[in-house]
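> Quick check, what structure comes out for this input:
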Amino acid sequence: MTDHRHPRRWLILVVLCLSTLVLVIDNMVLTVAVPPLTADLRASAQDIQWVLDSYMLVFAGLLLTSGSLADRFGRRKVMIIGLALFGAASLFATFVTTPGELIAARVVMGVGGALVMPSTLSILITVFDEQERRKAMAAWSAVAVLGMVGGPVLGGALIASFSWAAVFLINVPIAVVAIAAAVVLMPESRGPWQKPDPLGAILSAVGMTSLVWMIIELPQHGFLDQNTLVALTVAVAALGGFVWWELRTDSPMVPLGLFRNRDFSGGSLSLTLVQIGNGGLLLVLTQYLQFVLGYTPTEAGLAFIPMAVASLLFNSLGAALGTRVGNRTLAVVGMVAMAAGFVLLSDLTTTTEVLTLTTALGLLGAGGGLAAPAAIAALMGAVPPEQAGVGSALNDTIQQMGAALGVAVLGSVVAANYTDAMPADAPEAARRSIGDALSLGTPTLTDSARAAFTDAMSTAFVAGAAGVLAAATVALFVMRGRKPAPEPVSV
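The predicted structure follows:
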């Protein structure tokens, strides 16, 4: 039998992993760079908020449109354009002298990231056949986890040796290598030509941007704030209009009929719930490690190594078992393991033993290594190859929304419970922020703040465990248990 697999498919996978890695590392190292760049650029708290949020707003708003563009004009072409924009904006960011210039750079980086991310997964599912796709997807997912965990470590080392600008400069050579390798190694692929859908693109961009903005504002201002209500109203109207239009137009940008497939809908919903539980994990736990246990930023990053190692090992195990036991079984088992990890994290104290933390993070990494690739494989296995770009964009959008909602929900839970647990006579700033409480240097107040934050964090992780168990329930009853049938490869 003739082997129709692409002869350079594993080298192409390296390019796809590099393209994903540059996006993940950038988002993670920036959290470490905030204190020094704040001082150097004399940025206000509002400036920093925009530096962080401008990327996410643009990225989320353009994902669906960029996936559709990739299917129409070529996935490799769109990915290369995105990498070029991301690299150029990163280089510009190293020379900025004002917060406004850095925000502008982050906006362009968001555009580049939105063009890159859907293209990587869509190229992967068109280059690899069903037999090898699971292994390729496991490697792609593992690289993303490595970037997520290694980002803070790399960022701390770069800042200590150079300056905060180095966290942006590191993106440039990775982007250049990925572009060169894509040009030399990667075949072009696209879906059948169809009419553009400008109204769908506008409605999706406005709706997704408004939804992310509402999620960002929610923890600080609550549902009754005027800005939050306006953003929610615009999001509901635009996304409702988007669904209405896509179901009626002759050439929809997004094939919403995919949600009638149980594997696609089950994988989508379970991934959303997992990300809601998982979204605030790094944000909350890094604060605990630094403010409560006294870790440095680099030490806090190193603490996540057990999670990365377990994820890598169980990614490989899941890839080997997937064709034998099916996506649903792996997803459910992995999510139950993740829930157990969250339960262990909820039992942390102000004097936690390293073994407890390591075990909990190992369970989270192992569970994620089994569950996420299986859910993504089920979801993407339901997408026709000609719609791989927009299908990948749907997957990315679902996970971004879940992660953003998770940050908002868990952040709100921690903030509210922390304030309630603090002494009523404590200074108002100390009751709102553990960082402000510790900066006052009062031993009694410091002890109260650490205990209050730990209790609040425990409540948040119980909520995270509930979210992941809900995801396991969805996967169990919605996703199909049978093994996926082989499908034709289109390159």
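> For the rest of this, base every contact and every neighbour count on C-alpha atoms.
Will do.
> can you pull the contacts of the most centrally placed residue in the chain?
Central residue of the chain (C-alpha atoms, centre = their mean): Q400, 5.4 Å from the mean position. Taking C-alpha atoms under 8 Å, 6 or more residues apart in numbering, we find Q400 in contact with 60, 275.
> structure for this one too, so we can compare:
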Amino acid sequence: MSATLSAKAPPRSAASGRHRAVLIAMCACVLVAQSLVAAINLAIPQLSASDLRPSPSQLLWIVDTYVIVFAGLLIPAGALGDRLGRKGVLLAGLSLFTGGAALCALATTVPLLLAGRGVSGAGAALMMPATMSLLLQVTAPERRAAAIAGWSSALAVGGILGNTGGALIIEYLPWQGLFWAYVPLGAALLLWAARVAPRAPRGTANLDAPGSALLILGLFALLYGIIEAPGHGWGSTPVLGAFGLAALLLALFTWHGLRAAQPVLDPRVFRLPAVRAGALGIAAAFFGMFALFYVNAQFLQYVKGFSALQAGIGVLPAAVGMMLVTQRSIGWARRLGTRPTVVTGLLLLAAGLTAMSTADSGTPYPLYAAYMLITATGCGMTMPSLSHSVITALPQTKAGVGSGLNAAARELGAALGIAVIGTALSIRFSDRLPAALGDNSDSAAQALAAASRLGDGVRREVVSAYTDAVGVGYRIAAVVLVVLATVVAAWLRPPATEAGGGARP
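Below you'll find the predicted structure:
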């Protein structure tokens, strides 16, 4: 008997070690891809003063091209992994991501930089669904919830560490250094994934080129309208035209999905309450967190007087809190139920943003960090349970599509959060600026620079106007989160075993 047990022990140990290696590698890929969404924001001042001489609109596209391509390709990329093999798609994504970063670092013109950002975004889109699908492949069913929690933790922390790592690089290197840093990271991940990622059986997902094109173009039009609205105005012809085109293309995508034999994303999956609630809840959580990311670094520098490096480090409490909470939230969901855990998380996120709306130049940093910790706790409570709901509601053969839907909801939520708080911030800030500034009010940085030349009194007025605008933006985001939490609560029904007090033996 003991000999038999001894013979069986090594395979179990080896399987556990392989699972751990895959988990770490997949989480590392997710963290690096997500960090680039946030890191670029800290390079904007250097890019503005560089030989590229980008216009304000070009700066916006430099920041957002990665996110637009990332979001638009996520669901088709999930189907591509199901059809052609998830490991191969992951390795292709890492290659594109690394090559795009190198192209950005070598760029001498804005179009070349935009091309590099787009290539990296396409690589990230290929990576994200494949990482979750491969992780679930080597994870026993009873451990999948914990694996998804770890994956979600890496995703959430990636955005925060992008701010911190980007700040450290930009403090000491030119803007090209930010992209050069991702080249060895991407190359190392490529070699690591090639070694540890398992081969996955190919599924029957249809690539559905017409459906993929309609989805990508529709999302591009939607994001174009959201991104350009602060500059052109919500009622302007380009923005309304973009929203109208998005509505038309997405309606055609839905019509095509209902008629096609194997659509890239069957609209009927949204009949499942778990999928519907999960996608909306994920978008809501990232709406709130990226509203925070967009404003936080600027607030700490303009209002609190932090350097770029200090502002990047200043967000670390949120990273630590999110890592701790995401690992425990699945256990909370098992004990309390998925719906109470998720809704409480979204409401905590709204409460954190409301608390942050009260911060000003006199707020002690420990108190400000506590406000950030509340928002991070809320996000950490929601993400694992929502991701688990979407993935487990779909058949295993559609795991890539489910992963892509999860990731697309995140990126779209992030884009909308930035657009909403950015628009509110711009409108309120412009209305509150002192008349002494004249035409020097195109941006907060320009207004503060002009105010410094006009004296301390004018500068205090500008800082007060910016603080007030940030508060209004945070409160608007909090109201939106409360509304979305209400809808998620209505859609997210507990399983019958939960409703009946637990599964019976």
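> Quick one: map the residue nearest to the centre of structure 1 onto structure 2.
Here Q400 of structure 1 is matched to E411 in structure 2, going by TM-score structural alignment.
> What of P99 of structure 1?
In structure 2, P99 of structure 1 lands on V110 (TM-score structural alignment).
> Test my guess that its match contacts S55.
No: taking contacts as C-alpha atoms under 8 Å, V110 of structure 2 lies outside contact range of S55: 9.5 Å.
> Which one's more surrounded, the two?
Remark: of V110 of structure 2 and S55, V110 carries more neighbours, 19 against 11, as counted by other C-alpha atoms under 10 Å.
> check contacts around that one.
Contacts of V110 of structure 2 by C-alpha under 8 Å, 6+ apart are 52, 54, 58.
> try 7 Å this time
52, 54 (C-alpha atoms under 7 Å, 6 or more residues apart in numbering).
> S439 of structure 1: neighbour count?
10.
> Now check structure 2 for the residue matching it.
S439 of structure 1 maps onto A449 of structure 2 when the alignment is built from TM-score structural alignment.
> tell me which element that match falls in.
helix 444-454 (DSSP states H and E).
> Which secondary structure elements does the helix or strand following that helix sit against?
The first helix or strand that comes after helix 444-454 of structure 2 along the chain, using DSSP H and E, is helix 456-491. Judged by 3 or more C-alpha pairs under 7 Å, 6 or more residues apart in numbering; DSSP states H and E, the packing partners of helix 456-491 of structure 2 are helix 273-302, helix 338-356, helix 399-432, helix 444-454.
> Name the residues that touch the second one?
Identification of contacts with helix 338-356 of structure 2 by C-alpha under 7 Å, 6+ apart yields 285, 288, 332-333, 371-372, 374-375, 378-379, 381-382, 385, 474-475, 478, 481-482, 485, 489, 492-494.
> top helix in structure 2 by residue count?
helix 2-39 (DSSP state H).
> chain center to that helix: distance?
With C-alpha atoms, centre = their mean, to the nearest Å as the basis, helix 2-39 of structure 2 stands 24 Å off its chain's centre.
> and what of stretch 309-318 of structure 2?
With C-alpha atoms, centre = their mean, you get 18 Å for stretch 309-318 of structure 2.
> for the stretch 101-250 of structure 1, what spans make up the helices?
130-161, 166-169, 171-185, 198-221, 226-246 (DSSP state H, counting those that start in this stretch).
> The shortest one aligns to what range in structure 2?
Meaning helix 166-169 of structure 1. Using TM-score structural alignment, helix 166-169 of structure 1 pairs with 177-180 in structure 2.
> Average offset of that stretch relative to structure 1?
Taking mean C-alpha distance after the TM-score superposition for structure 1, the mean distance separating stretch 177-180 of structure 2 from the aligned residues in structure 1 is 1.4 Å.
> List the buried residues of that stretch.
By 16 or more other C-alpha atoms under 10 Å, the buried positions in stretch 177-180 of structure 2 come out as 178-180.
> Name the nearest of those residues relative to I313 of structure 2.
Set against I313 of structure 2, the nearest of these by C-alpha to C-alpha is L178 (16.4 Å).
> Tell me how far the spatially closest residue to that closest one that is not a sequence neighbour lies from F179 of structure 2.
The spatially closest residue to L178 of structure 2, leaving aside those adjacent along the chain, is I169, at 6.1 Å (C-alpha to C-alpha, 6 or more residues apart in numbering). Going from I169 of structure 2 to F179 of structure 2 by C-alpha to C-alpha, to the nearest Å gives 10 Å.
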